[in-house]
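J.: Need a 3D model of the following:
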Amino acid sequence: MTRDPMPNAFIPGQGALGPVEAAMVDRRQRLLGPAYRLFYETPVHLVRGQGVWLYDPEGNAYLDTYNNVASVGHAHPRVVAAMAEQAATLATHTRYLHDGVLAYAERLLAHFPAPLSHVMFTCTGSEANDLALRLARAATGGTGVIVTHNAYHGVTASVAECSPSLGPGVPLGPHVRAIPAPDARQGDPAALFAAHVQAAIDDLLRHGIRPALLMVDTVFSSDGLFTDPPGFLAPAAAAIRAAGGLFLADEVQPGFGRTGAAMWGFARHGVIPDMVSLGKPMGNGYPVAGLVIRPEVIAEFGSKARYFNTFGGNAVAAATAMAVLSVIEDEGLLQNAARTGAMFRAGLESLARDHEALGDIRAAGLFLAADIVTDGRPDRDRAARLVNALREARILISATGPLGHTLKIRPPLVFTEDNAVLFLDRLATILKRGL
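T.: From the prediction side, this is the model:
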């Protein structure tokens, strides 16, 4: 095990932007425009990454407990080697015969239930979800889409209309209905969520819109992380199918072993989706993603249209993604997510018993959420102060949920129990100081 580069003593961050970083912020605003956002009150200037660590120009190490895209750790040597070797040999698309993409497709599909037997490759999760919308419309003849209130499914024009978390500047499409996420604190999540899906179906039909797709992140990460009890998604999937629509499991965030219970978040619910979208964790951040599909779903689309993506599924993407799968399997990262995640959750729950700022703790493997509260009520400002205080302690996380009061913790899958102890120690120190 590589020794943690951060010593045990509490170390504050810079506290204020240096002249180089201040100039970079000004330059960024001038060049990239007003729509881009930076994390933290004092933005972090990063120059390299390794494993669970990110480094600034002075060599200071930051513990990364946020970036799930680097699923098997930043700059994993086996992934980098596979990427470089293939890039030095051949980099071309899927309209030529090449064994790499076929070998990867076979290996990837072996991790899915047998009915999910086709895969189409894209560059991003946004593209995968955009493609899913096209297939659903062709297969069902409908256009209606159901998502949750604070869902995020991507940034193409079609999926941005299905992503309420992007804010009021990106309004939902007239064919989209948003429903509450399945929060077990509100009652039986299986019954409640299915009832909300049915109500959305009924409303679509009242407006002459045929339902096409129920689209959910299977851990509801942007809604605040709702994972328990396992099995609650099955009635909702049955409801949309009874209405002639399809069920899409968005696995961009929970997929590839993140939950610790299985490779895919939907597996915890005993339901087989009609489509499963995958994102850049597939390639440890390399732009490779995909859509796994039941053959009958693509039959209508495939008979009338061709699919082509210049970069999706190219030879370098296939080699990189294959290396990621090998690392997950060979290094036991699914098991690590279960073991380390359980220890991490227990540590957060222990802290919550001593600090009123920590409310409900929710988790599935190495995906954890902690509500930040004051007098038991959601406190967005306090959550922001805590996120920034952790950044000053060189721990990187973010906040999520419709009220912005939920800490979002999803480190690379190589995160260890020692890393979790370090996080908990820093968090305890900050909480004792008060917020």
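
J.: From here on, just use CA atoms for contacts and neighbour counts.
T.: Noted.

J.: any idea how far the closest residue to residue 50 other than its chain neighbours is from residue 278?
T.: Leaving aside its sequence neighbours, residue 50 sits nearest to residue 74 (C-alpha to C-alpha, 6 or more residues apart in numbering; 4.7 Å). For residue 74, the distance to residue 278 (C-alpha to C-alpha, to the nearest Å) stands at 19 Å.

J.: Which one of the two is surrounded by more residues?
T.: Taking other C-alpha atoms under 10 Å, residue 74 and residue 278 do not tie; residue 278 has more neighbours (30 against 23).

J.: helix, strand or coil for the closest residue to that one other than its chain neighbours?
T.: Nearest non-adjacent residue to residue 278, counting by C-alpha to C-alpha, 6+ apart: residue 252, 4.6 Å away. Following DSSP: H, G, I helix; E, B strand; the rest coil, the label given to residue 252 is coil.

J.: who's in contact with residue 252?
T.: 125, 217, 277, 278, 279, 280, 281 (C-alpha atoms under 8 Å, 6 or more residues apart in numbering).

J.: can you pick the most crowded of those?
T.: Result: residue 277 is most packed of those (other C-alpha under 10 Å), 32 neighbours.

J.: I'd guessed that one sits against residue 292; true?
T.: Yes - counting by C-alpha atoms under 8 Å, residue 292 is a contact partner of residue 277 at 6.4 Å.

J.: all helices for the chain, in order.
T.: Using DSSP state H, the helices of the chain run over 19-32, 77-87, 99-109, 125-140, 157-160, 189-206, 234-242, 295-304, 315-330, 333-354, 380-392, 417-433.

J.: Next, the buried residues of the shortest one.
T.: Buried residues in helix 157-160, defined by neighbour count with 16 or more other C-alpha atoms under 10 Å: 158, 159, 160.

J.: and the gap between the nearest residue to the last one once chain neighbours are set aside and residue 283?
T.: Spatial nearest neighbour of residue 160, excluding adjacent residues (C-alpha to C-alpha, 6+ apart): residue 154 at 5.8 Å. Counting by C-alpha to C-alpha, the separation of residue 154 from residue 283 is 18 Å.

J.: just residue 300 next, same as before
T.: 30 Å.

J.: How about residue 392?
T.: Residue 392 is 30 Å from residue 283, by C-alpha to C-alpha.

J.: okay, those two: which has more neighbours?
T.: residue 283 (27 against 22).

J.: which one is the more buried one nearest to, not counting chain neighbours?
T.: residue 321 (4.5 Å).

J.: Quick one: residues contacting the spatially most central residue of the chain.
T.: In the chain, the centroid-proximal residue (C-alpha atoms, centre = their mean) is residue 253; its distance is 2.1 Å. Residues counted as contacts of residue 253 (C-alpha under 8 Å, 6+ apart) are 68, 217, 221, 279, 281.

J.: can you pull the contacts of the closest residue to the second one other than its chain neighbours?
T.: Closest residue to residue 217 in three dimensions, ignoring its sequence neighbours and counting by C-alpha to C-alpha, 6+ apart: residue 250, at 4.5 Å. Shown here is residue 250, whose contacts under the criterion C-alpha under 8 Å, 6+ apart are 129, 153, 215, 216, 217, 218, 276, 277, 278.

J.: Next, the structure of the following sequence, for comparison with the previous one:
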Amino acid sequence: MQEHRSDQFQVNNGLDMSKEIFSKDETLSMRRKLIGQSIKLFYSDNPVKIVRGRGQYLYDEKDVRYLDCISNVHHVGHCHPDVTRAATAQMELLNTNSRFLHDNIISYANRLSATLPDKLSVFYFVNSGSEANDLALRLAQQYTQHEDVIVLDHAYHGHLKSLIDISPYKFRKLSGQKEWVHVAPLPDIYRGLYREDHPNPGEAYADTVRDVIEDVHSKGRKISAFFCESLPSVGGQIILPQGYLTKVSEYVRSAGGVLVVDEVQTGFGRVGSHFWAFQMQGEACCPDIVTMGKPMGNGHPLACVVTTEQVAGAFAGTGVEYFNTFGGNPVSCAIGLAVLNVLEQEDMRGNATRVGAHLKDLLNKLQTKHQIVGDVRGVGLFLGLELVVDRELRTPATEVAAAVVKRLREERIFVSTDGPFESVIKFKPPMCFSIADADLVAQKIDHVLTDMPVVIP
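T.: Have a look, this model is predicted:
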């Protein structure tokens, strides 16, 4: 049957499927025939064919090198040799169902626990951030015996149906808002309800969550969880105002709910100063459930949920077994351990702090030079550059942002946009990003903005 399919491919497409490498046009043609059209490519009008990577660089089929500012999945760098060696060694020894007893999963959970508050001590390993967030939703609803969830506007938590239901970024384009999902304002001090001139934006935005809870109670419903990213990414590289999560957790717990923090984008030292971004809110902020994913496996599918003994006990008390065939398998955990080793040995948190501060300083200088730069925000290697047509009105410059992304690709730098208006150029590069890389990025952005036609009235 397989030989027949191969023959059919050769006849239908005029390609020799036994070839190891296709031309870019052949690859694109085959992709259009075989891969779902809703699975979009970067630079879809003229995609880049990438054949190898190393560190913060990607290389196309002609061996042209690109600086990667967006692959936060490849946390310690593309194809880090220590990670690939760990994967190969364990794969040659054993990879099997996670329901067999094995040391790697215990060793990895123990290493992760050292980075977290003491009460977060029970781990569930899965394969993706979406799986992790789906499980976190189940844990919260089982523990509280309530269904309703509060989320932030413009949030995105994954591609499973359960997560589309709690992701305004998605459900507003699809099935609409479910009656058990409630949306609180995004705490964006640049263009939100309360801005940088407010005396206490953290408390003010937290009070909007309190108002949502009161509205939910008035309808005879109960809250299971407040579910949020520790630094909203799709929302536009937002830094939560100080004190926000601590105050929100008080309101949510008083209402019988739990605090679920999504660290899929920002965990593992990306912010530099802390291992987890929620820790930026202070020691008083301790979630009940934390989800993690993308950077854990440096490109290998590895994700996790960590929670308290109380929440885990309620989940176990259902009498229904939970297992994940591949989550936490020996190879995945060997890779996860290698990533933690590299983070420590190469001081990547320190690098994120130093290089991130340098890049932010360079972007701030661009703001003083170019009127179209409305805001610079972020921390560590999680930064955003918001473009606006009018600084006073803060009108998003969506088309210009898209043009900048396209022009930077021509300069062999990969960036992308985010935010409700796709007007924020985001930077989430591998953690090995250097001072020289930051200098190059700022120089090229300056060049691109200087060359563009004047768009400010």
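
J.: How much space separates the equivalent of the residue nearest to the centre of structure 1 over in structure 2 from residue 145 of structure 2?
T.: Matched to structure 2 by TM-score structural alignment, residue 253 of structure 1 sits across from residue 265. For residue 265 of structure 2, the distance to residue 145 of structure 2 (C-alpha to C-alpha) stands at 28 Å.

J.: What is the aligned counterpart of residue 70 of structure 1 in structure 2?
T.: By TM-score structural alignment, residue 70 of structure 1 lines up with residue 74.

J.: Residue 269 of structure 2 touches residue 280, doesn't it?
T.: No - counting by C-alpha under 8 Å, residue 269 of structure 2 sits too far from residue 280 to count as a contact (11.3 Å).

J.: distance from the lengthiest strand in structure 2 to structure 1 after superposition?
T.: If you go by DSSP state E, structure 2 has its longest strand at strand 382-390. Compared with structure 1 after fitting, strand 382-390 of structure 2 deviates on average by 0.8 Å (mean C-alpha distance after the TM-score superposition for structure 1).

J.: how big is the angle separating that strand from helix 398-410?
T.: Orientation check (axes from the mean of the first three to the mean of the last three C-alpha atoms, to 10 degrees): strand 382-390 of structure 2 against helix 398-410 gives 130 degrees.

J.: Tell me how far strand 382-390 of structure 2 lies from the chain's centre.
T.: 19 Å (C-alpha atoms, centre = their mean, to the nearest Å).

J.: That one corresponds to what range in structure 1?
T.: So strand 382-390 of structure 2 sits over residues 367-375 in structure 1, by TM-score structural alignment.

J.: Okay, buried residues for the matching stretch please.
T.: 367, 368, 369, 370, 371, 372, 373.

J.: give me every residue that touches the spatially closest residue to the first one that is not a sequence neighbour.
T.: This points to residue 367 of structure 1. Nearest residue to residue 367 of structure 1, sequence neighbours excluded (C-alpha to C-alpha, 6+ apart): residue 410, at 4.7 Å. Neighbour list for residue 410 of structure 1: 65, 66, 67, 68, 366, 367, 368 [criterion: C-alpha under 8 Å, 6+ apart].

J.: Residue 410 of structure 1 maps to what in structure 2?
T.: By TM-score structural alignment, residue 410 of structure 1 lines up with residue 428.

J.: what do you get for residue 180 of structure 1?
T.: Checking TM-score structural alignment: residue 180 of structure 1 goes with residue 185.

J.: How about that match: what's its closest non-neighbour residue?
T.: Nearest non-adjacent residue to residue 185 of structure 2 (C-alpha to C-alpha, 6+ apart): residue 153, at 5.4 Å.

J.: aligned partner of that neighbour in structure 1?
T.: By TM-score structural alignment, residue 153 of structure 2 lines up with residue 149.

J.: Please list all residues in contact with its match.
T.: Counted by C-alpha under 8 Å, 6+ apart, residue 149 of structure 1 has contacts 164, 165, 178, 179, 180, 181, 223, 402.

J.: ok, how many other residues are close to the residue lying closest to the last one once chain neighbours are set aside?
T.: Spatial nearest neighbour of residue 402 of structure 1, chain neighbours left out: residue 150 (5.7 Å); criterion: C-alpha to C-alpha, 6+ apart. Taking other C-alpha under 10 Å as the neighbour definition, residue 150 of structure 1 ends up with a count of 24.

J.: Also residue 48 of structure 2?
T.: 16.

J.: Counterpart of it over in structure 1?
T.: Checking TM-score structural alignment: residue 48 of structure 2 goes with residue 44.

J.: which residues does the residue nearest to its match when sequence neighbours are not counted contact?
T.: Spatially, and ignoring its direct neighbours in sequence, residue 44 of structure 1 is nearest to residue 56 (7.5 Å; C-alpha to C-alpha, 6+ apart). Residue 56 of structure 1 sits next to 44, 45, 46, 47, 48 when contact means C-alpha under 8 Å, 6+ apart.

J.: how do those residues look in structure 2, which are kept?
T.: Cross-checking the contacts of residue 56 of structure 1 against structure 2 gives 44, 45, 46, 47, 48 as conserved contacts, using both residues aligned by TM-score structural alignment, their matches' C-alpha atoms under 8 Å.

J.: how close does the second one sit to residue 22 of structure 1?
T.: Right, residue 45 of structure 1. Applying C-alpha to C-alpha to residue 45 of structure 1 and residue 22 of structure 1 gives a distance of 10 Å.

J.: do the same with residue 83 of structure 1
T.: 34 Å.

J.: Can you give me the distance of residue 12 of structure 2 to residue 155 of structure 2?
T.: Residue 12 of structure 2 is 42 Å from residue 155 of structure 2, by C-alpha to C-alpha.

J.: Repeat that for residue 245 of structure 2.
T.: Where residue 155 of structure 2 is concerned, residue 245 of structure 2 sits at a distance of 16 Å (C-alpha to C-alpha).

J.: And for residue 33 of structure 2?
T.: 32 Å.

J.: more neighbours, those two?
T.: residue 155 (25 against 10).

J.: In contact with the more buried one, which residues?
T.: Here residue 155 of structure 2 is in contact with 166, 167, 168, 169, 228, 229, 232, 234, 235 (criterion: C-alpha under 8 Å, 6+ apart).

J.: Tell me the most packed of those, by neighbour count.
T.: Result: residue 166 is most packed of the contacts of residue 155 of structure 2 (other C-alpha under 10 Å), 28 neighbours.

J.: Not counting residues beside it along the chain, what's closest to the counterpart of that residue in structure 1?
T.: Using TM-score structural alignment as the criterion, residue 166 of structure 2 maps onto residue 162 of structure 1. What sits nearest to residue 162 of structure 1 in space, not counting adjacent residues and going by C-alpha to C-alpha, 6+ apart, is residue 172, at 5.9 Å.
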